[in-house]
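> Following is a predicted model, sequence given first.
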Amino acid sequence: MSRRTEIDVRPITEAEFADWNRALNTGFLRPPAVAAEQLEARRKEFVPGRSLGAFDGERCVATFRSFDQEVTAVGGAPVRADAVSNVTVTATHRRRGLLTRMMAQDLAAAKERGDVVATLIAAEYRIYGRYGFGPATTMTEWAVDVPRAGLDPRWAAPEDGGRIDLVDGEDVRKLGPELHERLRRAQPGAVSRSELWWQYRTGVVDWNGSPWTEPCYAVYRAADGEVEGMVSYRTDDRWGEAKQPLNTATVDWLLAVTPAAERALWHYLCSIDWVQTVKSGWRSPDDLLPGLLPDPRAARITTQADWLWVRVLDVAEALTARTYEGRGATVLDVVDRSGLTDGRWRLEAGPDGASCVPTTESAHLVLDVAELGALWLGDASAVRLAALGRVREERAGAARVVDALLRTSRRPWCPDMF
């Protein structure tokens, strides 16, 4: 019987970057080879110490990367986050605890840096709960049957005095970052975007090696000329019998900081000649889109699933960074098997602020740190989690108190994949 070699988990060096990317591609079921220009583009994201690899001899068999991020808390405060991405384990080395070792190293370093939470987009649901992550936002995609929607077929411009203009990638790089920052400051669950993000989405930098096809970009300007919305979309070219158009407009991303901008951009997309279907891309589950249509049933949900996952690293900072619409107090017993946040905390909160301090008082609600992550942005319900057996009331009605404090009138949303 062959003996397994010891697997070394460590931050990768510059010299190991190519092998690490080959393992990354393999793990994500892409062709392993990495072209030189693609490798150079990915190198722009390389931060010493933040890309981990597991090595069997000289071969990289697992990958892990994290980077600095800000995530918007309820109320608009930016919170320091450790964003986790590029997680793979090669099929030949599964079930050896490699992800557990890489995750432990990264979260310990994030805690030491003072990051308040860690974030990720989970490719598989069952993996990350055991590391303290909880699903904190939901993503919904719609397909709009344009002829059924009931919109005015003669629509040519927004009714509010604003206008829609087509722009190019250079305009997007100039106007997009400021617009996104305005959205991010108002949208719980939104995350920061780097300059590289805009370069990737406008074809300046090629990250994945696929041939670049420029999308269409449109901006909405209010009556005073201010940019309040922007969309990137692609159209296909399909025709049916008797020369009937069957074209689809697929949204890459859409940003709008006012309801007027959101209304105008969706109406524009649904008014493009020959377009019969509009695919919305990743949206909030309570997006305005269906309600903007005279017939909301024309917007059919095609995907609805968990999206941003949150792992709390500093309970006091996370709970005091956000705002609260109601007033109340509770004692939370947070269970964290890793020991990073284990403890009992008294939360007192109201519209004028919050305090969260360690306490020896009897707990009102006992919950795993993963459930705290799910609750933090206000989307999950403690009452529902109690019914599922995932939190435990030590005082009758404690889950309702927590819901009254934490839940929000609009649902959190993360527009980004990372």
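Here it is on my side, so go on.
> For the rest of this, base every contact and every neighbour count on C-alpha atoms.
Fine.
> So what's the gap between the helix ranked longest in the chain and the chain middle?
If you go by DSSP state H, the chain has its longest helix at helix 169-186. Distance of helix 169-186 from the chain centroid (Cα atoms, centre = their mean, to the nearest Å) equals 17 Å.
> need the helices for the stretch 151-300 of the chain, in chain order.
169-186, 195-201, 259-270, 289-292 (DSSP state H, counting those that start in this stretch).
> Comparing these, which comes out most buried?
Most buried of those, by mean neighbour count (mean count of other Cα atoms under 10 Å): helix 259-270, with a mean of 21.
> packing partners for it?
Under the contact criterion of 3 or more Cα pairs under 8 Å, 6 or more residues apart in numbering; DSSP states H and E, helix 259-270 touches strand 163-167, strand 216-221, strand 227-235, strand 247-256, strand 275-279, helix 289-292.
> one more structure, for comparison:
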Amino acid sequence: MRTVGGDADLLTTWIAGLRAGFNAPTGGDPKEVPDRLAGMDLSRARGVFDEGRCVATFRSFDQELTAPGGNAVRADAVTAVTVSSTHRRRGLLTRLMTDDLRAARERGDVVATLIAAEYLIYGRYGFGPAATATTVEIDTARAGLDPRRTGRPEDLGLPGSIRFADAEEVRKVGPELHDRFRRLHPGAIDRDTFWWDRFTGVVRWSDDGPAPRHLLYTDAEGVPQGLATYTIDESWTHGRPDNLLKVRSLIGASPAAERALWHHLCCNDWTTRISTGKRYPGDPLVSVLPDRRAARTAEEWDFLWVRPLDTAAMLGSRAYRAEGELVVEVRDPLGLSGGRFLLTASPEGAECVPTDRSADLTLGVGTLAGLWLGDRSATLAHATGDLDEETPGAVVRADVLLGTGRRPWCADVF
């Protein structure tokens, strides 16, 4: 097991192992390798090598994750996890994962995060599903929108305007807009410089598809409040346009901004279908449709998984809408963040400290992750046997304390 770092030979072998692990095509344009690696933090990229081959890969990097209330906590983002089919069931992933999580805990990271491809793998390391992703398909012909509508915000009684923006402008205003957006959405993560370079085409690769279009919504004062990026798959049926509009990203610093952008997209000429990309359950986008049955959930799946590393810091970092106390006994299979903790919360702030008081609830770290971010209720966790109520009424009290106004949302793959 070795750290790849800047060793060119190891890195080449590591990339080959990564592509094999993800069943990706071999080859690619070697001229693009430096650009592809330029945006990756390889200081925590590790691999297992056997007779010149990389048979397991793993990488983590620094990340910020938004907690309910808008605070950002330090996260250890885990990615590029593969084990060759020829070397499974030998404990390679366990060694890679546990070493990384212990190092993250020592660094002071509050949680670890990952996007899980396989459901059954990560629970044994203390991860739990914490933010669900939903893709909605909209039949715009059935939506019931008045054909006289222009697609402008004024149709909805909203101030401001919508216009197309080029990549240069998006690169300029996008990062600050996204910072405002992510404070509003528990589960949102930060986007670094390289993300914006890729998103706006400053860095383009041979396998990139067509350049997307960008829509910018500005308020009455001209301040950017929303950004939508999309592509269109052109299709004609019986001589009539039947285009599919695919949303790559739609963010807003206010609900009004999101509504304005969705309304505009639904009024797009020649578009009969819209695929929304990864949204969150309960997204109010369908509220712009007179006929809400024109919107159909195409996919809904666990997306962002979270692993508590510092339980006291995690529970103390988020906002609470009610006042109360809760003692939780947390079970951790790796012994990193378990124990008994007293949470004292109110709308003014929260504190969480180790305690000897009797537990109100007993649960695993993976279950705690979903409760903390707001994607799951204590009532449901109790019903499924993932949480034990030690004090009568504690489940209801937990839901009152931990409840959020909207479910969490991670808009990005990493």
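Here it is on my side, so go on. Everything numeric here is computed off the predicted structure, so don't read it as measured data.
> picking up where we left off before, who wins for proximity to Ala363 of structure 1 among the helices of the stretch 151-300 of structure 1?
The closest of the helices of the stretch 151-300 of structure 1 to Ala363 of structure 1 is helix 169-186. By Cα to Cα, the value is 33.0 Å.
> okay, the helices and strands packed on helix 259-270 of structure 1 in JSON lines with distance to Glu181 of structure 1 next?
Formatted as JSON lines, these follow (distance: least, Cα to Cα, whole Å):
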{"stretch": "strand 163-167", "distance to Glu181 of structure 1": "19"}
{"stretch": "strand 216-221", "distance to Glu181 of structure 1": "16"}
{"stretch": "strand 227-235", "distance to Glu181 of structure 1": "11"}
{"stretch": "strand 247-256", "distance to Glu181 of structure 1": "10"}
{"stretch": "strand 275-279", "distance to Glu181 of structure 1": "25"}
{"stretch": "helix 289-292", "distance to Glu181 of structure 1": "22"}
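> Show me what Tyr268 of structure 1 aligns to in structure 2.
Structural alignment (TM-score structural alignment) places Tyr268 of structure 1 against His264 in structure 2.
> surely that match meets Arg149?
No. Checked against Cα atoms under 8 Å, the pair His264 of structure 2 and Arg149 is beyond contact range at 9.4 Å.
> Starting from Glu348 of structure 1, give me the distance back to Asp295 of structure 1.
According to Cα to Cα, to the nearest Å, Asp295 of structure 1 and Glu348 of structure 1 sit 44 Å apart.
> Tell me roughly how far the helix or strand containing Asp68 of structure 1 lies from structure 2 on average.
In this structure, Asp68 of structure 1 sits in strand 59-72 according to DSSP states H and E. Here the mean offset of strand 59-72 of structure 1 against structure 2 after fitting is 0.7 Å, by mean Cα distance after the TM-score superposition for structure 1.
> Give the buried residues for the helix or strand following that strand.
Using DSSP H and E, the helix or strand that follows strand 59-72 of structure 1 in sequence is strand 78-89. By neighbour count on 16 or more other Cα atoms under 10 Å, the buried set for strand 78-89 of structure 1 is Pro78, Val79, Arg80, Ala81, Asp82, Ala83, Val84, Ser85, Asn86, Val87, Thr88, Val89.
> Same question for stretch 59-70 of structure 2.
For stretch 59-70 of structure 2, the neighbour count (16+ other Cα under 10 Å) marks Arg59, Ser60, Phe61, Gln63, Glu64, Leu65, Thr66, Ala67, Pro68, Gly69, Gly70 as buried.
> Same check on stretch 221-239 of structure 1?
Within stretch 221-239 of structure 1, the residues that qualify as buried by neighbour count (16+ other Cα under 10 Å) are Arg221, Ala222, Val227, Glu228, Gly229, Met230, Val231, Ser232, Tyr233, Arg234, Thr235.
> Map the fourth one onto structure 2.
In structure 2, the residue paired with Glu228 of structure 1 is Gln225, using TM-score structural alignment.
> how near is its match to Leu289 of structure 2?
Distance, Gln225 of structure 2 to Leu289 of structure 2, using Cα to Cα: 21 Å.
> again with Pro159 of structure 2
For Pro159 of structure 2, the distance to Leu289 of structure 2 equals 19 Å [Cα to Cα].
> Of those two, which one has the most company?
More crowded of Pro159 of structure 2 and Leu289, by other Cα atoms under 10 Å: Leu289, with 19 against 16.
> ok, the more buried one - contacts?
Applying Cα atoms under 8 Å, 6 or more residues apart in numbering to Leu289 of structure 2 gives the contacts Ala143, Gly144, Leu145.
> now structure 1: which of those match?
Compared against structure 1 with both residues aligned by TM-score structural alignment, their matches' Cα atoms under 8 Å, these retain Ala143, Gly144, Leu145.
> Can you turn the buried part of the residues you listed into a ChimeraX selection?
ChimeraX command restricting those to the buried ones, with burial defined by 16+ other Cα under 10 Å:
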select :143,145
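> What is the corresponding segment of structure 2 for stretch 385-403 of structure 1?
Here stretch 385-403 of structure 1 aligns to structure 2 at residues 381-399, judged by TM-score structural alignment.
> So what would you say the end-to-end distance of the matching stretch is?
By Cα to Cα, the extent of stretch 381-399 of structure 2 from end to end equals 11 Å.
> can you tell me the helix or strand for the counterpart of Arg22 of structure 1 in structure 2?
Matched by TM-score structural alignment, Arg22 of structure 1 corresponds to Ala16 in structure 2. Remark: Ala16 of structure 2 resides in helix 8-21, with elements defined by DSSP H and E.
> Could you look up the SS state of the aligned residue in structure 1 for Pro333 of structure 2?
When structure 1 is aligned by TM-score structural alignment, the residue opposite Pro333 of structure 2 is Arg337. Judged by DSSP: H, G, I helix; E, B strand; the rest coil, the three-state class of Arg337 of structure 1 is coil.
> quick one: Arg337 of structure 1 from Gly389 of structure 1, how far?
18 Å.
> follow-up on the earlier one: elements contacting the longest helix of structure 1?
Counting contacts by 3+ Cα pairs under 8 Å, 6+ apart, helix 169-186 of structure 1 is packed against strand 59-72, helix 195-201, strand 227-235, strand 247-256.
> which bit of structure 2 covers that helix?
The aligned range for helix 169-186 of structure 1 is 167-184, by TM-score structural alignment.
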